[in-house]
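**Student:** pasting a predicted model and its sequence here:
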Amino acid sequence: MTSSRARRKVNPDARMPLRAHLVELRKRITLAAIGIVLGAIGGWFLYTPVFEAIQAPIMEMAERDDALVTVNFAGLASALDMQLRVSLILGVIISSPWWLYQLWAFVAPGMRKIERRYTIGFMAAAIPLFFGGIAFSWWVLPRAVAILVGFTPEGAANVLDAQMYLTFAMRLVLAFGIAFVFPVLMVALSWAGVVPARVWLRGWRWAIVIIAVGAAVLTPTPDAVTMMLMFVPMTILYFAAIGVSMIRDRSRLRAKREARESEAEQAA
């Protein structure tokens, strides 16, 4: 009877960690959302120069080929709708250091105190990689546009729907930024002892397939060139993350071995 009562008393408490995790998740999502909204307000004022930069490949191509290639706003409210959408995506980009920190802060409570010191390392790697992915996408964008617009028959006009084109451009930028951050999460999970490096390495074939599928889904165009431009750097970063994780695993094993040898010497 005593043991059954004890079990009844323990069970409600055993559910507390899950409830605490859900509360923490809601808190982090709320804080990240606030940061994105504030970033979107800044993005609203950056819309015009960003739109001009996104439109630049179209204008350069039209001037170079002496062809009618332009961006067209089809509906009465489409310009306002697109400014709101682009401002929101710019908010995600501008506030990326904030929501990346919230992501790490959600994972960090499950780590030991010594492992929480990796916050600086995580942020120092994640933020440059995120913006590095965005910079790389900015290099990819005009080349992807040139490939797609290049299929227009000679003498024909190519009037691009503004909603489609801006969504394509901003989705491409955001997809590259997020894709470049994933290896940092791999390293973080390995350094926290959640996923050892050998697990990442053992599943490299599945990882290649997943990266290929992810590159096909994330890139907003069906052409193989844009997909490969995302697939290749993601694969390189995947194996680089495994290398960093293996270094950490070896140092952890070495520390454990030295601790056991020290204990054995003290026992002797």
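**Tutor:** That came through, no problem.

**Student:** use CA for all of it now, contacts and neighbours both
**Tutor:** Noted.

**Student:** give me the number of neighbouring residues for Ala256.
**Tutor:** Quick fix: residue 256 is Lys, not Ala. Using other Cα atoms under 10 Å, Lys256 is surrounded by 12 other residues.

**Student:** so which strand or helix has it?
**Tutor:** Taking DSSP states H and E as the definition, one finds Lys256 inside helix 224-267.

**Student:** scan the chain for its longest helix.
**Tutor:** Under DSSP state H, the helix in the chain containing the largest number of residues is helix 16-65.

**Student:** now do the helix holding Lys256: which elements does it pack against?
**Tutor:** helix 119-149, helix 162-191, helix 197-202, helix 204-218 (3 or more Cα pairs under 8 Å, 6 or more residues apart in numbering; DSSP states H and E).

**Student:** got TSV for those, with mean neighbour count and distance to Pro17 too?
**Tutor:** As requested, the helices and strands packed on helix 224-267 are exported to TSV (neighbours: other Cα atoms under 10 Å; distance: least, Cα to Cα, whole Å):
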stretch	mean neighbour count	distance to Pro17
helix 119-149	17	22
helix 162-191	21	20
helix 197-202	16	27
helix 204-218	16	31
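
**Student:** any chance of these in TSV, plus distance to Asp65?
**Tutor:** What follows is these, written out as TSV (distance: least, Cα to Cα, whole Å):
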stretch	distance to Asp65
helix 119-149	11
helix 162-191	20
helix 197-202	48
helix 204-218	30
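
**Student:** compare these and give me the one nearest Leu237.
**Tutor:** Of all the helices and strands packed on helix 224-267, helix 162-191 sits nearest to Leu237, with 6.1 Å by Cα to Cα.

**Student:** check it against this one:
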Amino acid sequence: MPLAEHLRELRNRLLKAVVAIIVVTVVALIYYKQIAEFLTGPVSDTVGCKDGEGLGSGHAKPCADFTANGLLAPFTIMLKVGMMTGVVVSSPVWLYQLWAFLAPGLHNHEKKYALGFVAAGVPLFLAGAWLAYAVLPTTAGALVGLTPENWDNLFPADEFFDIVTRMVIVFGLAFELPLLLVLLNFGGVITGRRMLGWWRGMVIGITVFAAVATPTGDPLTMSLLAAPIVVLYFGATGVALFNDRRRRRGNPDAGLSDDEASDLDLTPAPIGDIEQVSPSSRPNDAPDAADPGPTRRNGYDDAT
């Protein structure tokens, strides 16, 4: 398609993805109190102040209470909770729209793989989002544990949901990395052997990414994010190696290097009769009938 058609297709796909996110967001806004309690519940159970341990109680053990600061804070919190829920719950729709935009550039045999990638991408994204939710109590405990004794600690709810949103999206997209590598391997861009050779750099890169992506940066939270991605990376490498092996069995020249020639069948074969052009049909600049010259087709010689 020309560039304008590609841009129009991209606009339509983005519009469908945004509509899906908006629809889920509107539904989430109706139930945002229940969703907010679901998100903050594990953290409150871990670091929340019990009865008699709140503000001004002089408690010795660090704890924290959620608070909404400002007149517009409840409305802002409602929007953040709704948007985060919309992005996560509508992930099957916008992941499918992403595939639908890329599908026209794939061969028919590659499209069936793309459907599998979409089917695997949604659970991976949701698994990353669930992991972010699961490490929230550990993250909050590490942060609150830094509070000096006899200090009061408050969690502004809007900042808390900012952290939750960032962790959910980052964890979910990070779990898509192995799927992207497998997609590149099936497309012939990278090989499994090359992916295996990258393992040291990938492990270091994933660890650095986990340190930047997690709010606390403590070793436990980093490991909770880095370890599953490393395992998924080696799993993707295994899939790529298996696919390369399958591809080599179907291609006898797959093991040849770029500067090595494959075996050619040089047995002569008849090419059939070549159509002769009568002298009367020759162009004005053609040789005379005594010297027919090269055989021509539609006024052009065979070399042309």
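**Tutor:** Nice, I can see it. Model, not experiment: these values are computed from the prediction.

**Student:** overlay them and tell me the TM-score.
**Tutor:** After superposition, the two chains reach a TM-score (TM-score structural alignment, normalised by the length of structure 1) of 0.82; 249 aligned residues with a Cα RMSD of 2.7 Å.

**Student:** between the longest helix of structure 1 and helix 162-191, how many degrees?
**Tutor:** 140 degrees (axes from the mean of the first three to the mean of the last three Cα atoms, to 10 degrees).

**Student:** residues in contact with the helix or strand following helix 16-65 of structure 1?
**Tutor:** As assigned by DSSP H and E, the chain's next helix or strand after helix 16-65 of structure 1 is strand 69-72. Applying Cα atoms under 8 Å, 6 or more residues apart in numbering, the contact partners of strand 69-72 of structure 1 are 55, 58-59, 61-62, 157-162, 165.

**Student:** please redo it, this time with the cut-off set to 7 Å
**Tutor:** By Cα atoms under 7 Å, 6 or more residues apart in numbering, the surrounding residues in contact with strand 69-72 of structure 1 are 58, 62, 157-162.

**Student:** and stretch 225-245 of structure 1, which stretch of structure 2?
**Tutor:** Alignment of stretch 225-245 of structure 1 against structure 2: residues 220-240, by TM-score structural alignment.

**Student:** picking up where we left off before, put together CSV for the contacts of strand 69-72 of structure 1, with distance to Thr30 of structure 1 on each row.
**Tutor:** Below are these laid out as CSV (distance: Cα to Cα, whole Å):
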residue, distance to Thr30 of structure 1
Ile58, 38
Ala62, 44
Ala157, 46
Asn158, 42
Val159, 40
Leu160, 37
Asp161, 34
Ala162, 31
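
**Student:** re earlier: how big's the offset between the match of stretch 225-245 of structure 1 and structure 1?
**Tutor:** With mean Cα distance after the TM-score superposition for structure 1, stretch 220-240 of structure 2 departs from structure 1 by a mean of 1.3 Å once superposed.

**Student:** what about Ala64 of structure 2, distance to Arg193 of structure 2?
**Tutor:** To Arg193 of structure 2, Ala64 of structure 2 is 50 Å away according to Cα to Cα, to the nearest Å.

**Student:** with Leu225 of structure 2 instead?
**Tutor:** With Cα to Cα as the criterion, Leu225 of structure 2 and Arg193 of structure 2 are 25 Å apart.

**Student:** quick one: residues contacting the spatially most central residue of structure 1.
**Tutor:** In structure 1, the centroid-proximal residue (Cα atoms, centre = their mean) is Ile178; its distance is 1.8 Å. Ile178 of structure 1 sits next to Phe130 when contact means Cα under 7 Å, 6+ apart.

**Student:** swap in the one 3 residues further on?
**Tutor:** For Val181 of structure 1, the residues meeting the contact criterion (Cα under 7 Å, 6+ apart) are 126, 129-130.

**Student:** just tell me what it corresponds to in structure 2.
**Tutor:** Mapped onto structure 2 by TM-score structural alignment, Val181 of structure 1 lines up with Glu176.

**Student:** same question for Gly110 of structure 1.
**Tutor:** With TM-score structural alignment as the criterion, Gly110 of structure 1 pairs with Gly105.

**Student:** follow-up on the earlier one: just the buried members of the contacts of strand 69-72 of structure 1?
**Tutor:** Buried subset of these (neighbour count, 16 or more other Cα atoms under 10 Å): 58, 62, 158, 160, 162.

**Student:** gap between the first one and Thr70 of structure 1?
**Tutor:** Distance from Ile58 of structure 1 to Thr70 of structure 1, counting by Cα to Cα: 7 Å.

**Student:** for Gly39 of structure 1, same thing?
**Tutor:** Separation of Gly39 of structure 1 from Thr70 of structure 1 (Cα to Cα): 29 Å.

**Student:** neighbour-wise, which of these two wins?
**Tutor:** More neighbours surround Gly39 than the other of Gly39 of structure 1 and Thr70, with 22 against 16 (other Cα under 10 Å).

**Student:** residues touching that one, list them.
**Tutor:** 90-92, 94-95.

**Student:** with Met83 of structure 2 instead?
**Tutor:** Thr25.

**Student:** show me what it aligns to in structure 1.
**Tutor:** Looks like Met83 of structure 2 aligns to Leu88 there (TM-score structural alignment).

**Student:** next one: its match from Met111 of structure 1, what distance?
**Tutor:** Counting by Cα to Cα - Leu88 of structure 1 and Met111 of structure 1 are separated by 33 Å.

**Student:** over to Gly155 of structure 1?
**Tutor:** 63 Å.

**Student:** one more: Phe231 of structure 1?
**Tutor:** 32 Å.

**Student:** do Asp13 of structure 1 as well
**Tutor:** Counting by Cα to Cα, the gap from Asp13 of structure 1 to Met111 of structure 1 is 20 Å.

**Student:** looking at these two, which has the bigger crowd around it?
**Tutor:** Applying other Cα under 10 Å to Asp13 of structure 1 and Met111 shows that Met111 carries more neighbours, namely 14 against 10.

**Student:** in contact with that one, which residues?
**Tutor:** Ala192.

**Student:** Leu229 of structure 1: how many residues sit nearby?
**Tutor:** 17.
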